[in-house]
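> Need the 3D shape of this:
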Amino acid sequence: MAKFSELINKDTPVLIDFYATWCGPCQTMMPVLDQLKKDLGEKVTILKIDVDKNQALAAQFQVRGVPAFMIFKNGTQQWRGSGVQPLHELKSQLAKYMN
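Prediction:
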């Protein structure tokens, strides 16, 4: 797998979903993220990160609760949100960073 820094250093927006398998709201977000990928396709990369398996990364980004979402473009964090996010909100945030 590519290094995290390589994954977020793209010209297209990268939506990161910090989640946990035991988290109910994270399960709620799964179909929303699937729909988002269907709607936006190659215009966005969606990266799911299990906080239990990637504790150092979660700590680095100060993830205190899940689900937590971040949008990166060219290696820079552009947006951050937490909790269940409606599809239209994620689309709206991502649209700001699409070419």
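> contacts, neighbours, all on C-alpha from now
OK.
> Quick one: classify the residue most central in space within the chain as helix, strand or coil.
Compute the mean C-alpha point of the chain, and by C-alpha atoms, centre = their mean the closest residue is Ile16, 1.9 Å away. Following DSSP: H, G, I helix; E, B strand; the rest coil, Ile16 is assigned to strand.
> Contacts only, for it.
Ile16 makes contact with 46-49, 69-72, according to C-alpha atoms under 8 Å, 6 or more residues apart in numbering.
> let's see it at 7 Å
Listed by C-alpha atoms under 7 Å, 6 or more residues apart in numbering, the contact set of Ile16 reads 46-48, 69-71.
> Go through these and give me the one with the most neighbours.
When neighbours are taken as other C-alpha atoms under 10 Å, the top entry among the contacts of Ile16 is Ile71 (25 neighbours).
> Now show me the structure for the sequence below, then we'll compare the two:
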Amino acid sequence: MTARNVTEQTFEAEVLKSDKPVLVDFWAEWCGPCRMVSPILDEIATENSEKIDIVKVNVDENPNLAMKYQITSIPAMKVFKAGEVATSIVGAKPKPALEADLAAYLS
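Below you'll find the model as predicted:
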């Protein structure tokens, strides 16, 4: 299972109204560290699909979302729970570090 793309049009339905926590990966094509994190997030999505949803927002294509959630550097990840930002993670990290940051949602 890979992280699916979400747009300004689908964000509310897929993220804010989700029954389970949703990690939103804010990224862009030109961002090298974003490309390093992407396969790690896909692995976490596959291994934990019943506990957390993982989606991607391209900041170049969805600038209003990037502005609304104050994304100033990427990769930036935010975990939404019940429509609110519960956790923020900035920067590329190896899988064990990301899993540690997400432990509350993966257990």
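> picking up where we left off before, structure 2: which residue goes with the residue nearest to the centre of structure 1?
Alignment note (TM-score structural alignment): Ile16 of structure 1 maps to Val24 of structure 2.
> swap in Val66 of structure 1?
Using TM-score structural alignment, Val66 of structure 1 lines up with Ile74 in structure 2.
> do you know how far that match is from Ile54 of structure 2?
Using C-alpha to C-alpha, to the nearest Å, Ile74 of structure 2 is found at 16 Å from Ile54 of structure 2.
> Please apply the same query to Ala82 of structure 2.
Remark: distance between Ala82 of structure 2 and Ile54 of structure 2 (C-alpha to C-alpha) = 15 Å.
> what's the answer for Pro63 of structure 2, then?
Taking C-alpha to C-alpha, one finds Pro63 of structure 2 at 19 Å from Ile54 of structure 2.
> Can you give me the neighbour number for Asn5 of structure 2?
15.
> Now it: closest residue in space that isn't a chain neighbour?
The shortest distance from Asn5 of structure 2 to any non-neighbouring residue, by C-alpha to C-alpha, 6 or more residues apart in numbering, is to Lys56 (4.7 Å).
> Next, that neighbour: secondary structure please.
Going by three-state DSSP: Lys56 of structure 2 is strand.
> which position in structure 1 aligns with it?
Applying TM-score structural alignment, one finds that Lys56 of structure 2 aligns to Lys48 in structure 1.
> Verify the stated contact: its match with Asp17.
Yes: with contact defined as C-alpha atoms under 7 Å, Lys48 of structure 1 reaches Asp17; the gap is 4.7 Å.
> The residue lying closest to Ile49 of structure 1 once chain neighbours are set aside: neighbour count?
Once flanking residues are discounted, Ile49 of structure 1 sits nearest to Phe18: 4.8 Å by C-alpha to C-alpha, 6+ apart. Number of residues near Phe18 of structure 1 (other C-alpha under 10 Å) recorded here: 24.
> For structure 1, which segments count as strands?
Applying DSSP state E to structure 1 gives strands spanning 14-19, 45-50, 68-73, 76-82.
> Superposed on structure 2, what's the mean shift for the first one?
Aligned to structure 2 and superposed, strand 14-19 of structure 1 gives a mean residue distance of 0.3 Å (mean C-alpha distance after the TM-score superposition for structure 1).
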